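> Return a 3D structure for these sequence lines:
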Amino acid sequence: MQVTETLKDGLKRSYTITVPAADLDAKVNEKLVEAQPEVEMKGFRKGKVPMAILKKQFGERLMGDAMQDAIDGAMKEHFDATGDRPAMQPKVEMKDGEKWQKGDDVVVEMSYEALPEIPEVDLSKLKLEKLVVKADDAAVTEALDNIAKSAKNFEDRKKGSKAKDGDQVVIDFVGKIDGEAFEGGAGEDYPLELGSGSFIPGFEEQLVGAKAGEEVAVKVSFPEEYGAKHLAGKEAIFDCTVKAVKEPKAAEVNDELAKQFGAEDLEALKGQITERLEAEYTGAARQVMKRALLDQLDGMVKFDLPPSLVEAEANQIAHQIWHDEHPEEHGHNHGSIEPTDEHKSLAERRVRLGLLLAEIGRKENVEVTDSEMTQAVMMQARQYPGQERAFFEFVQKNPQMQQQLRAPIFEDKVVDLVVEGAKVTDKTVSKDDLQKAIEALDEI
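As a prediction, the model looks like this:
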């Protein structure tokens, strides 16, 4: 087997791999010898089929496997010998593949971009600020008020009062298209909170100003993307009878409210809120510190980047930003999206930092444990209620999805490791200051 270098330009590499025909034939024979004891064929005892017959029967089928094994082996030997690590899956093409015949040597062209040498970073030179925010009485009170609003009740308004946005109306309704009632379009004693957006767009607004005892004809159009295809895009009239108009009343902030939310009393609920708020502040402060850490690392290292990784990342950034700017477009039939210079610059930063963190993690033997992966899959599966098992099976069979879940866990573990080696000072700030720091992250 022979490996010949044909290109070495920066990180770009190309090689010609030649596998002699004799080696392939030996590989096929090796596979036949391995399989012979288990082969059964009419006219022969199990394991006693002559090699010549086996070769005639199975030789061509095994030749493809032999080629793949030989090429895979040559590539492994090459990477072991050179120390190269390909940035992406190497491109392997058989030279003159259509003309190849049994008895010919196999010649393939292998090309790839090698990962660059990553320079050492003195983590002790990193200086970071950790923002610390304590949950004050005002923040706890605000959270309690929000809890009370979420636990609100509705009480009848004074007779003759008009329904306002935020009120609850109790209605009977019948929906009709072209004068005919349709299945699933009727209800009785339905409590509808105006402004909740729980009904078809335009429905709730037409009940604002209605009084108990009134009948209102609500005219709406079902959205084009409505789930029930026989209703999508259709105009409908809902004959509504308003049976009651109720105003919201926030629950009282007391021990009873606390018990509704699983606390023994109001003081215990306040303690839980304080813990939750400070956990949220800690998470937000970590985001700010992580950005500062990445900014410093980005300024400390410079090395060549694999063009293919930068191009792929720039395309992904451009694609994601386009969809963020066009939320109405859910598919991918939007034609080509060309990355801008800004996208390419951001891609270079991400690739550089990604390679640096990966190298630090590799040298420090950072690994994502099975339990961490299981937890990540479980959290993701919650987005698909009733389909959790199917999602688990999808992840098990999809290495790309596994990598998508593993990558952020790995990065966070490396970041934590880097922070441990840096000089970190605490800085107490207000909740508003922390909020401004978080908002500033989106502006960069």
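
> okay, CA-based contacts and neighbour counts for the rest of this
Will do.

> what about the helices in the stretch 101-250 of the chain?
Ranges of helices within the stretch 101-250 of the chain are 137-150, based on DSSP state H, counting those that start in this stretch.

> which residues of it fall in strands?
Ranges of strands within the stretch 101-250 of the chain are 106-113, 127-132, 153-156, 168-177, 180-193, 215-221, 235-249, based on DSSP state E, counting those that start in this stretch.

> Adding distance to Phe391 and mean neighbour count, write these out as JSON lines.
Below are these laid out as JSON lines (distance: least, CA to CA, whole Å; neighbours: other CA atoms under 10 Å):
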{"stretch": "strand 106-113", "distance to Phe391": "34", "mean neighbour count": "21"}
{"stretch": "strand 127-132", "distance to Phe391": "37", "mean neighbour count": "18"}
{"stretch": "strand 153-156", "distance to Phe391": "38", "mean neighbour count": "15"}
{"stretch": "strand 168-177", "distance to Phe391": "37", "mean neighbour count": "21"}
{"stretch": "strand 180-193", "distance to Phe391": "30", "mean neighbour count": "14"}
{"stretch": "strand 215-221", "distance to Phe391": "35", "mean neighbour count": "17"}
{"stretch": "strand 235-249", "distance to Phe391": "37", "mean neighbour count": "20"}
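
> structure for this one too, so we can compare:
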Amino acid sequence: MQVTETLNEGLKRGYTITVTAAELDAKVQEKLIEAQPEVEMKGFRKGKVPMAMLKKQFGPRLIGDAMQEAIDGAMKSHFEASGDRPAMQPEVKMVGGETWAEGQDVVVEMAYEALPEIPEIDASAITLERLLVKAEDAAVDEALANLAATATTFAAREAGEAAADGDQVVIDFKGSVDGDFFEGGTAEDYPLVLGSNSFIPGFEAQLVGAKAGDDVEVKVSFPAEYGAAHLAGKDALFACTVKEVKAPQAAQIDDELAKKYGAADLAALKAQIAERLEAEYKGASRAVMKRALLDQLDGLVSFDLPATLVDAEAAQIAHQLWHEENPEVHDHNHGAVETTDEHKTLAVRRVRLGLLLAEIGRKADVQVTDAEMTQAVLAQARQYPGQERQYFEFVQKNPQMQQQLRAPIFEDKVVDFIVAGANVSDKEVGKDDLQKAIEALDEM
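Okay, the predicted model is just below:
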């Protein structure tokens, strides 16, 4: 077997791999000898089939396997000997392809971009500031008020009082289009909060001013983009009977409210809220410090980047931004998205930092544990209530999805590793200052 270099230009590499006909035949022979003891054939005892007959019967099927094994072995030996690490899966192409015939040498062309040599960084040369924010009483009280708002109850208004925006009306309704009732358009004793925008636009406003016992005809038009195609854009009539009108009753901020949320008393609930707020502040502060770290790393190192990685990243960025600008498109059945210089500039930064963090993590032997992966899968599975098991099975069978879940965990652990060796000073700031720092990240 022979490996000959054909290209060595920057990070680009090219080789031809030649597997001689004799080597290929020897591999086929080796496979036949390995299989012979288990082969049964009419007229022969198990394991006693002559090699010539085995070769005639199974040889053509084994040539492909032998060819693949030989080429894979040559590539593995090459990477071990050269120390190259391909940036992406090498492009492998058989010379002669369809015209190759048994008895001929196999010649394969292999091309790839090698990962560059990545310089070492001195973490102690990095200076970072960690923002510390305490949960102030005003922030806790604001969170308590929001919590109380979600615990609002409704009490019946006096007889004859009209429904106002924010009230809850209990209604029976029947919806029809062109005089025909439609599936899903009928309900009884339905509690509807006026102004909640939970019904078709214009529906709730027509019930403002209604009283218990009133019959109200609500006329609306289904939106053109309504989920049910047979109703989209259609005019509809809902015959509504108002059975009750209820006014909102704000929840009292006291021990009883605390117990509704699983706390022993109001003081315990406040402590839980303060702890949650400080955890949120800590996460936001970490995001600010991480950006500062990445900015410094980006300025500390410079090395050649594989063009294939940069182009792939730029295309991914362009595609993601296109979908953010066109949120109504949920599939990928759209035309090609052109990459711009701005996309490429961002891609260069991402690829450079990605390679640097990966190399730091590799040398530091940073590992993502099974427990961490399980937590990541659990967190994602919660987004699919009732389908958690199916999601777990999907992840188990999908290496690409596993890598998508593993990558951010690995990156965060590498960031923590670098921060541990950097010069970090703590600075106490207020919630508003932290908020400004977070908003500044979006502007960059």
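
> Once they're superposed, what TM-score comes out?
The TM-score (TM-score structural alignment, normalised by the length of structure 1) is 0.97; 444 aligned residues with a CA RMSD of 1.5 Å.

> picking up where we left off before, would you reformat the strands of the stretch 101-250 of structure 1 as JSON lines and include distance to Thr4 of structure 1?
JSON lines is the format used below for the strands of the stretch 101-250 of structure 1 (distance: least, CA to CA, whole Å):
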{"stretch": "strand 106-113", "distance to Thr4 of structure 1": "10"}
{"stretch": "strand 127-132", "distance to Thr4 of structure 1": "48"}
{"stretch": "strand 153-156", "distance to Thr4 of structure 1": "79"}
{"stretch": "strand 168-177", "distance to Thr4 of structure 1": "74"}
{"stretch": "strand 180-193", "distance to Thr4 of structure 1": "71"}
{"stretch": "strand 215-221", "distance to Thr4 of structure 1": "68"}
{"stretch": "strand 235-249", "distance to Thr4 of structure 1": "71"}
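
> Quick check: chain neighbours aside, which residue is closest to Lys423 of structure 1?
Using CA to CA, 6 or more residues apart in numbering and skipping the chain neighbours, the partner closest in space to Lys423 of structure 1 is Lys127 (4.8 Å).

> gap between the aligned residue in structure 2 for that neighbour and His78 of structure 2?
Under the alignment (TM-score structural alignment), Lys127 of structure 1 pairs with Thr127 in structure 2. Thr127 of structure 2 sits 41 Å away from His78 of structure 2, going by CA to CA, to the nearest Å.

> Can you give me the neighbour number for Ala81 of structure 1?
9 (other CA atoms under 10 Å).

> Helix or strand: which one has Lys55 of structure 1?
helix 51-82 (DSSP states H and E).

> these two touch, right, Pro306 of structure 2 and Ala114?
Yes. Between Pro306 of structure 2 and Ala114 there is a contact at 7.2 Å, judged by CA atoms under 8 Å.

> Common neighbours of these two, please.
Shared contacts of Pro306 of structure 2 and Ala114 (CA atoms under 8 Å, 6 or more residues apart in numbering): Leu11, Ala87.

> Of those two, which one has the most company?
Each of Pro306 of structure 2 and Ala114 has its neighbours counted (other CA under 10 Å); Pro306 has more, 22 against 19.

> ok, now which ones touch the match of Lys127 of structure 1?
Contacts of Thr127 of structure 2 (CA under 8 Å, 6+ apart): Ala422, Asn423, Val424.

> Let me know the distance separating the second one from Lys174 of structure 2.
Going back to what we said before, that points to Asn423 of structure 2. 68 Å.

> What of the first one?
Here the distance between Ala422 of structure 2 and Lys174 of structure 2 works out to 67 Å (CA to CA).

> again, but for Lys431 of structure 2
Taken as CA to CA, the span from Lys431 of structure 2 to Lys174 of structure 2 is 50 Å.

> Same question for Gly96 of structure 2.
For Gly96 of structure 2, the distance to Lys174 of structure 2 - CA to CA - is 72 Å.

> Could you do Ile71 of structure 2 as well?
Ile71 of structure 2 is 71 Å from Lys174 of structure 2, by CA to CA.

> And for Ala101 of structure 2?
From Ala101 of structure 2 over to Lys174 of structure 2 (counting by CA to CA), the distance is 75 Å.

> repeat for Leu309 of structure 2
58 Å.

> again, but for Gly103 of structure 2
Distance from Gly103 of structure 2 to Lys174 of structure 2, by CA to CA: 80 Å.

> one step back: looking at the strands of the stretch 101-250 of structure 1, spot the one closest to Phe199 of structure 1.
strand 180-193 (8.4 Å; CA to CA).

> relative to strand 235-249, how tilted is the closest one?
For strand 180-193 of structure 1 against strand 235-249, the angle by axes from the mean of the first three to the mean of the last three CA atoms, to 10 degrees is 20 degrees.

> Identify the residues contacting strand 180-193 of structure 1?
Gly166, Asp167, Gln168, Val169, Val170, Ile171, Asp172, Phe173, Val174, Gly175, Lys176, Lys243.

> Lys249 is in contact with the second one, correct?
No. No contact is recorded between Asp167 of structure 1 and Lys249 when judged using CA under 8 Å, the distance being 9.8 Å.

> Overlap in contacts, these two.
With CA under 8 Å, 6+ apart, Asp167 of structure 1 and Lys249 have common neighbours Phe154.

> Walking through the stretch 301-444 of structure 2, point out its strands one by one.
Using DSSP E, counting those that start in this stretch, strands in the stretch 301-444 of structure 2 cover 423-428.

> That one: helices as residue ranges?
307-325, 341-363, 370-381, 388-397, 399-421, 431-443.

> between the ones you listed, which gets nearest to Lys260 of structure 2?
helix 370-381 (25.3 Å).

> Once aligned, what mean separation remains between the closest one and structure 1?
Overlaying structure 1 shows helix 370-381 of structure 2 at a mean distance of 1.0 Å from the equivalent residues (mean CA distance after the TM-score superposition for structure 1).

> relative to helix 388-397, how tilted is that helix?
Going by the same axes, to 10 degrees, helix 370-381 of structure 2 makes 130 degrees with helix 388-397.

> need the longest helix for structure 2.
The residue-count maximum for a helix in structure 2 (DSSP state H) belongs to helix 266-300.

> what range in structure 1 matches it?
Using TM-score structural alignment, helix 266-300 of structure 2 pairs with 266-300 in structure 1.

> in the matching stretch, what counts as buried?
266, 269-270, 273-274, 277-278, 281-282, 284-290, 292-294, 297 (16 or more other CA atoms under 10 Å).

> how close does it sit to structure 2?
Counting by mean CA distance after the TM-score superposition for structure 1, stretch 266-300 of structure 1 comes out at 0.5 Å.
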